[in-house]
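> Okay, predicted coordinates and the sequence, questions at the end:
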Amino acid sequence: MFQTLAKSLFGSANERHVKSLLKIVDQINALEPQIQAMDDATLQAQTAKFREQLAAGKSLDDILPEAFATVREASLRVMGMRHFDVQMVGGIVLHRGEIAEMRTGEGKTLVATLATYLNALPGKGVHVVTVNDYLASRDAQTMGRLYGWLGLTTGVIVPNLPEPVRREAYAADITYGTNNEFGFDYLRDNMKQERSQQVHRPFNYAIVDEVDSILIDEARTPLIISGPTDDKSDLYVALDAIVKELEAEYYEADEKSRNVSLTEDGTEEVERRLAAAGLLATDNLYDVENTMVVHHLDQALKAVVMFKRDIDYIVKDGKVVIIDEFTGRMMDGRRWSNGLHQAVEAKEGVRIEPENQTMASITFQNYFRMYPKLSGMTGTAATEAMEFWDIYKLNVVEIPTNVPVKRIDEDDEFYKNTQDKFRAIAKAIREKNEIGQPVLVGTVSIEKSELLSRFLTEEGVKHEVLNARFHEREAHIVAQAGRLGAVTIATNMAGRGTDIQLGGNVEFTVEDELRDMPEGPERDAAIDRIKATISAEREQVRAAGGLFVLGTERHESRRIDNQLRGRSGRQGDPGLSRFYLCLEDDLLRIFGPDTLFAKMMNSNLGEGEAIGSKWLSKAIEQAQKKVEARNYEARKQVVEYDNVMNDQRKVIYEQRAEVMDAETVDDVVHDMRQDTINTMVANACPPGSYPEQWDIAGLRERADDVLGLDLPIDAWLAEEAVEPDVIEERIVALADDKLAAKLDGIEPQIWRHVEKGVLIDRLDHNWKEHLATLDALRQVVFLRAYAQKTPLSEYKQEAFGLFEAMLEGIRTDVTRVLMKSELRMPQPAPPPLPELPAFLTGHIDPLFGTDDSDGSSRATGQEAFLGSLAGSPVAASGPGGADMTDPWAGQEVSRNAPCPCGSGNKYKHCHGAHA
């Protein structure tokens, strides 16, 4: 009660925060007349002026009002767009490293220019992260005009860029790209052999567009760079055949967790079928020898029972392509790990790609936490505010709209089954279509889009179906969804970042209709006609009620529903939104309480009847909150496990960077050799033990394996009171002498290069193997919960021990390679042969004197070369040998040597016969 009273008197914490920022906006507005009075050259010179002020010791906060006023005026002159005051508030929020929640149509892309420009002034680089490559390219091009006018450089990162171009893009003041490209470049950089090959600069500041999609939705799975392992196609196919023949009574499916497990009878049945197929190494399915078969059996079960075609994936050009469950977009190049993708490929009968082994990985959470300053913007973040703070320490600030929202959000309508629901949807769309009101329909899958399309076709409603296959086409279709009578079916997230304007989008219409028309008066007149047409159509759409957003079912997350609703009612436009639900929707079927919905609706609803109430909508919202909490826990668990690896990743990548930057690593290599010998002696001669207890044979074998030394250990032991530290010193001395002998006569610079190369190579190899071990550990450690142990704590403990073992392995590997390898200096390249003279089309055979000038055959290289050496035609030889005018005769050649003419005969039997 007191809290409600205080809120009514003083406003919410968010409102008070926004109110405090409006004071800074007043300062920016006060500077506007002064900035407006500047000519273009003076305004452009502001950038140099700000940089001088920063060099003199001023902070970014000190120059913020004038910098923001500069960007506002420059934007008006370059792009014809002036920032609203609420956009200025959004820019301040972004600069302060917070999340700006701004409704759809409020101009988030323009807001980002304020914080981007200000933070790019120090020259350390600003990354603007978008959800797809099309938006990255589009924003870099459109906003790059503004930055370029103000003297800043802009780069864009898209797939398949050449390394030099990519490096140049990162060197720009502002770099646009997707979260995947930035993350993968970071991982690839840490696999490079030389610092000069890397593309990333040190992390500085990032603005994440659609921050909820990138930092929440896509953060459930880590970025992984992997390489192929052994081909096991036959195993996948065999297991797929067994699983497809398995009756449903033999397994239990849990749709909430998307897991499938065999029943007790199922285990026996599968064991029998596997044995009959010859796939088991022993009689017992769960013997350690059958671990791989069990793992791939689980994946085959999951692929056949849980993963549905056209919902979880599609088959395109003979390949299984994953569909993003949130966006409905194809995720080309992405593959499920741990053999799941191969199991789906076997299920669909397409070519099975080899399973991959992880070579480098990182979660989005740990990647973005490396930025010293991070901010983001989206239309829907408040529902995930707690997660943003817990994981990223980002505060969410709700920015008020420039114009009050007039959209009407109606209560949900509930139907008994999918058929009834879709009939009602098609009827509602037809009614709206008849009065010209545009309709945007949000679906959760390709399957549902195509089902609704069939119902609309039966109703005779012309419509566009957008399954978000191509980002650019997607943006064009969604941008025109506000035209008179338009009906657009799209996945809930399709076209994010694209503004739906009532009556149509001028920019996209001009691009579509006037693409081939050259610049000139005719084009300008055509643009004016398009603007007039769209303006008139906008008024008609407003009169019809604005954009009608229709949701075909509720998503697991309230955020996705809010994103769909937010498509309508931009900048004070009228609008309407409504969701249609039924008992067969996934959310209600899997997570809804049976007693609440099923019993009541089955008994009270007839064919085609609907029910709607605030109480039911509230109950749905509660179900969504439960699912959101469950998903948050899943993401949090991913982060907690990756945090363990992240600590180790930092150590490895820092060591790797130090090695690359170092002039020489001989001290590191020397210490590794010392540590390896120390461990070797300590294992064979434990402290406090007697000489007769020492493992002398093991020490001798280990020294030979790692150091290539044949130790005179027996002679050492014959001495009185020889201690382990003495043995260690002698082994070190022998190793140093052997290495010194090996390096005798070798350039020090060459050996330094070899040491660095070996060190990086062995570090990479052991890290890759360590990642594979951690992946395997992560999959089984949860079983320790049955022993009343905390899986995460067990994972941390085991991972630490494995990391220590990996470091020991690196030291041993580096020592072994450098001690036992033979350094072979490359042989000098043979001197280049003189260029052959131009080949002749006709020449005289040096043996038989026959002329080939008619061109009936062509000279071989040797013949032409020899012919050119002759200088003149050779006289025909008589039966007695070469003519004395023959240039081959009389040369100083050994009589038994081959004749230089190339005949193959000895000189004395050829041209030396009369010599």
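Structure's in. What do you need?

> From here on, just use CA atoms for contacts and neighbour counts.
OK.

> Give me the residues contacting stretch 579-595.
255-256, 410-418, 421, 425, 550-556, 597-598, 620, 623-624, 627 (CA atoms under 8 Å, 6 or more residues apart in numbering).

> mind redoing it with 6 Å?
If you take CA atoms under 6 Å, 6 or more residues apart in numbering as the criterion, stretch 579-595 is touched by 412-417, 550-553.

> For Y286, which three-state class applies?
On the three-state scheme (DSSP: H, G, I helix; E, B strand; the rest coil), Y286 is labelled coil.

> distance of it from M292?
Y286 sits 10 Å away from M292, going by CA to CA, to the nearest Å.

> likewise I28?
65 Å.

> Likewise for D265?
D265 is 21 Å from M292, by CA to CA.

> Y286 and M292: which is more packed in?
Neighbours per residue, other CA atoms under 10 Å: of Y286 and M292, the larger number sits with Y286, 14 against 11.

> Can you tell me how far that one is from L297?
Applying CA to CA to Y286 and L297 gives a distance of 12 Å.

> same check, this time on M330
27 Å.

> Ok, S535 next?
Distance from S535 to L297, by CA to CA: 61 Å.

> out of those two, which sits in the more crowded spot?
Set S535 next to L297 and count neighbours by other CA under 10 Å: L297 wins out with 23 against 15.

> Included below, for side-by-side comparison, is a second structure:
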Amino acid sequence: MLGLGKIAKKIFGSANDRYLAKLQPKIEAINALEPEFEALSDDDLKAKTAEFRSRLEAGETTDDLLVEAFATVREAAKRTLGQRHYDVQLIGGMVLHDNSIAEMRTGEGKTLVATLAAYLNALPGKGVHVVTVNDYLAERDSSWMSQVYGFLGMTTGVILPILDAQARQEAYAADITYGTNNEFGFDYLRDNMKFHRQEMVQREFAFAIVDEVDSILIDEARTPLIISGPTEDKSELYVTINDIIANISEEDYEKDEKSRHVALTDDGMEKVEGILRDGGFMEGESLYDYENTALVHHVDQALKAHVLFERDKDYIVKDNKVIIIDEFTGRMMDGRRYSGGLHQALEAKEKVDIQPENQTLASVTLQNYFRMYPKLSGMTGTAETEAEEFAEIYGLGVIEIPTNVEVQRKDEHDEFYRTETEKYEAIVRDIADAQERGQPVLVGTVSIEKSEVLSAFLHQKKVKHQVLNARYHEQEAYIIAQAGRLGAVTIATNMAGRGTDIQLGGNLDMMIDQATQGIEDAAEIAKITSEIKAQVEEEKAKALEAGGLYVMGTERHESRRIDNQLRGRSGRQGDPGRSKFYLSLQDDLMRIFGPERMDAMLVRLGIEEGEAIIHPWINKAIEKAQQKVETRNYDIRKNLVKYDDVMNDQRNVVYEQRREIMDADDVSETIKDMRTDVVYNLVDTRIPPKSYPEQWDMDGLAEDCVKILGMDLPVKEWAEEEGINEKTIIERIENAVDQMMSAKAVNYGTELWRSVEKSLLLQVVDQEWKDHLGNLDHLRQGVGLRSYGQRDPLNEYKTEAFSLFESMLYHTRESVTSLLARVELAPQVDPAALEPESPSVFQESHANPTTGENEMAAGFDPNDTSTWHNVPRNAPCPCGSGEKFKHCHGNFSDGQPGALKNPFEGVGRNEPCPCGSGKKFKHCHGAV
């Protein structure tokens, strides 16, 4: 009996069907315009862009222009690319324009679909970002589709890692800009570390189209983008801890593969403590004593590296480096590193060079980055299974677009075996049979290790094949281009987001490009082209006759989407095809998430060796296991967003403040407000509200004035005056500080002083924000333990993060006030020398404002080592050499001409700083 929902769906159609029906009149209107637009000359068609822009200025909206704009793009594509948008591609373009995700099968031409929405939304002149999963696709798609945009008078840019800042600015200034999610995200972070507005490369966000939207907004969104700088080298500690962990046994730890968690048992802890104590690494009795917090962290990371992370699955070792493998695409992620010391633990495990840990300078999650776009859309072949997450996190609906030609692929039931060996033997038999018939085969594996195991089985049976995984990353495009050829067998690790269609008979364009490389004779090129065309046509006909592309999965992935993406490689544009998954009880998914006691049940049923079970119930059981994992991964991402939302609000405040400072010619009012707040706080601390004069701590206030304001004020004498109150004292201190600052402005010149104020303010804001990020990292790592005390870790994190932020803001005001009160400038100093340089990414942060690098004493004596630290690094050296200070007396390397003894050498981290600031050395000139 049908439920009410199913009855309503049968009568009225699904919500997806109703949405598509609403678009039909627009499709008909675009098709009706086709004859009229075909009759236009090239110049008349190009003129449409200017016409549309003037109509927008006159008050029309992009929705009003949609039908004509789409008709214009379709005609331009026909004239430039020789490709005409199908009706289903027009639907896809409308879905993108409507802030939604277009789910379109592989081979339906998503790259061409994007031109429709990109052109329409670029008309207002605010810029459109088309986001791809890798640099190859960004470069390919921008080069390919720029023919359409260029024909219509629009500019196209592409963001690649090799571009310098000026080239990036030009690319972002284009009407349509292509790039990867990482490049867009890192440029956003870099921009907010710049010191001059004109150095920023991005414009205000307007509209983004995300290709392979599930891969970017779901899979990659588990880890934030982080820009970091190196900290002190702890290589020896990593090696020592690694040697200890490498020698413990399985009884010494407990592992939970479902949650990917591992912890030492009590016995294991005692064993590790004993070794650390004997080696002199541990203080106190227990590893969990406060003094050993960092040691515990290193032990945990080393344990994870050995127990949870597998070589050739989670990472590979290449060129003396540990390189992460993307679990969803199987690609190497060169340049990416695990945070929190885990990457260093892996390097110690694999006996390669250990790179120093990094300190976070800036970070953002992909969720919060893409939510900054006022308008967002995406396209992929597989989004429906994650529709809830897209709606909840990004506010995006998912619309399933029908295929241009009905799918002919046969999706067969899974074949289930008891052991992996039986499974692989069955796969090899099936592959050999298909190859004999000339049917091309694509075999999907979940890791490099599994692809190489299968490859070994095939070599044993002398089956010719190609392997595509992170080891053979460079040959990717060529291998994929050949995967549809007659009798080809291709093993691929995770086919998500490869971006190159597998065409039966082979990819004609790529085969021609490869065959004609280095040939300049036109007749020779024409001859080769003709031969390859004939060969491809012949092979395609035979491949179709053999049943089209046969896709095999060697096991189910954790996510149904990845399985669907693999399946989607077959049956392109109405081609016949076939897909099947082979499973065993020893597969990770079944072993970790499958039903318990299943092996015993199969034995009782009398399943013989090599015999397969094929039944829809098996498919259902697997799907439930996958749903469990998807739910868990969704919870992880949702949790990440909740925590990052707290930081995101703070990040927006700080970045907005930075932009205001950069845009301002004069920040003296901001500085004065900060000063007022600091003075009020000083007095409020020493003179509590409604207290009597005899309760006032005037000695403390006098010390604070010297330490923070650099002024010896007669506050004790003021307190003895009759009728005096805290309000009067605040006013007198403020007036005294204001007069001192005004005198400095007059003495050095207003322009120079304003430059000093702005430069120093920016540097302090950045330094405090960097320290705050470190504090939040530590808070985030430890707050989970609060749940043992029946307290919600997220609420605890929100409360404490807010307190830390308030503390950071006050400390910023105090540091700015203190530094400006003490700073002295050398005569004829160049204002440019005081301006900090914008930092380079992945290098240590820009100048640390607490180091006094912007201070210079009026009388500098090169022989007086107590005054050297007051000179800006980029200022001319006052010794008269003509060199910058950092290349002269500021060069602290032993043996250099004029090198000075470092006055801070040997100072303990907790001792008072020798500069006289009153701070501990580690918080002043000893700050890391």
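Yep, that arrived. All figures in this text were calculated on a predicted structure; none of them were measured in a lab.

> So which of the contacts of stretch 579-595 of structure 1 is the closest to K796 of structure 1?
K796 of structure 1 lies nearest to E553 out of the contacts of stretch 579-595 of structure 1, by CA to CA, at 41.3 Å.

> D298 of structure 1 corresponds to which position in structure 2?
Using TM-score structural alignment, the partner of D298 of structure 1 in structure 2 is D300.

> if I've got this straight, that match is in a strand?
No. Read with three-state DSSP, D300 of structure 2 is helix and lies in no strand.

> give me every residue that touches it.
Counting by CA under 6 Å, 6+ apart, D300 of structure 2 has no contacts.

> Do I have it right that V549 of structure 1 meets P574?
No. If you go by CA atoms under 6 Å, V549 of structure 1 and P574 don't touch, sitting 11.6 Å apart.

> Which residue in structure 1 aligns with E452 of structure 2?
So, by TM-score structural alignment, E452 of structure 2 is matched to E450.

> Give me the mean deviation of the one helix or strand E387 of structure 1 maps to from structure 2.
In this structure, E387 of structure 1 sits in helix 385-387 according to DSSP states H and E. Once fitted to structure 2, helix 385-387 of structure 1 is off its aligned match by 0.3 Å on average (mean CA distance after the TM-score superposition for structure 1).

> For the stretch 251-400 of structure 1, which segments count as helices?
Shown for the stretch 251-400 of structure 1, the helices assigned by DSSP state H, counting those that start in this stretch span residues 264-276, 291-305, 340-348, 364-368, 385-387.

> From L20 of structure 2, how far off is K672 of structure 2?
For K672 of structure 2 relative to L20 of structure 2 (CA to CA), the value is 60 Å.

> Could I get the contacting residues of the counterpart of L707 of structure 1 in structure 2?
Aligned by TM-score structural alignment, L707 of structure 1 pairs with L709 of structure 2. Contacts for L709 of structure 2 (CA under 6 Å, 6+ apart) come out as 818, 821.

> can you do 7 Å?
Listed by CA atoms under 7 Å, 6 or more residues apart in numbering, the contact set of L709 of structure 2 reads 817-818, 821.

> Pipe these into TSV and attach secondary structure per row.
Putting those into TSV (three-state DSSP) gives the following:
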residue	secondary structure
T817	helix
S818	helix
A821	helix
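
> ranking those by neighbours, who comes first?
T817 (25 neighbours).

> tell me the contacts of that one?
Counted by CA under 7 Å, 6+ apart, T817 of structure 2 has contacts 675, 709.

> Read off where stretch 357-366 of structure 2 ends up in structure 1.
With TM-score structural alignment as the criterion, stretch 357-366 of structure 2 aligns to 355-364.

> The top strand by length along structure 2 maps to which residues in structure 1?
Counting by DSSP state E, the longest strand found in structure 2 is strand 576-584. Counting by TM-score structural alignment, strand 576-584 of structure 2 falls onto residues 574-582 of structure 1.

> next one: stretch 721-730 of structure 2
Under TM-score structural alignment, the match for stretch 721-730 of structure 2 is residues 719-728.

> Find the nearest non-adjacent residue to the alignment partner in structure 1 of A348 of structure 2, please.
Superposed on structure 1 with TM-score structural alignment, A348 of structure 2 falls opposite A346. With CA to CA, 6 or more residues apart in numbering as the criterion, A346 of structure 1 has its nearest non-adjacent residue at 5.3 Å, and that residue is V237.

> just L699 of structure 1 next, same as before
L699 of structure 1 sits nearest to A684 (CA to CA, 6+ apart), 5.7 Å away.

> what residue of structure 2 matches up with the one you found?
In structure 2, A684 of structure 1 lands on R686 (TM-score structural alignment).

> wait, doesn't that match sit right on W696?
Yes. With contact defined as CA atoms under 7 Å, R686 of structure 2 and W696 form a contacting pair (6.1 Å).

> in the stretch 1-150 of structure 2, which spans are helices?
Under DSSP H, counting those that start in this stretch, the stretch 1-150 of structure 2 gives helices at 4-12, 15-38, 42-57, 62-80, 87-97, 110-122, 135-151.
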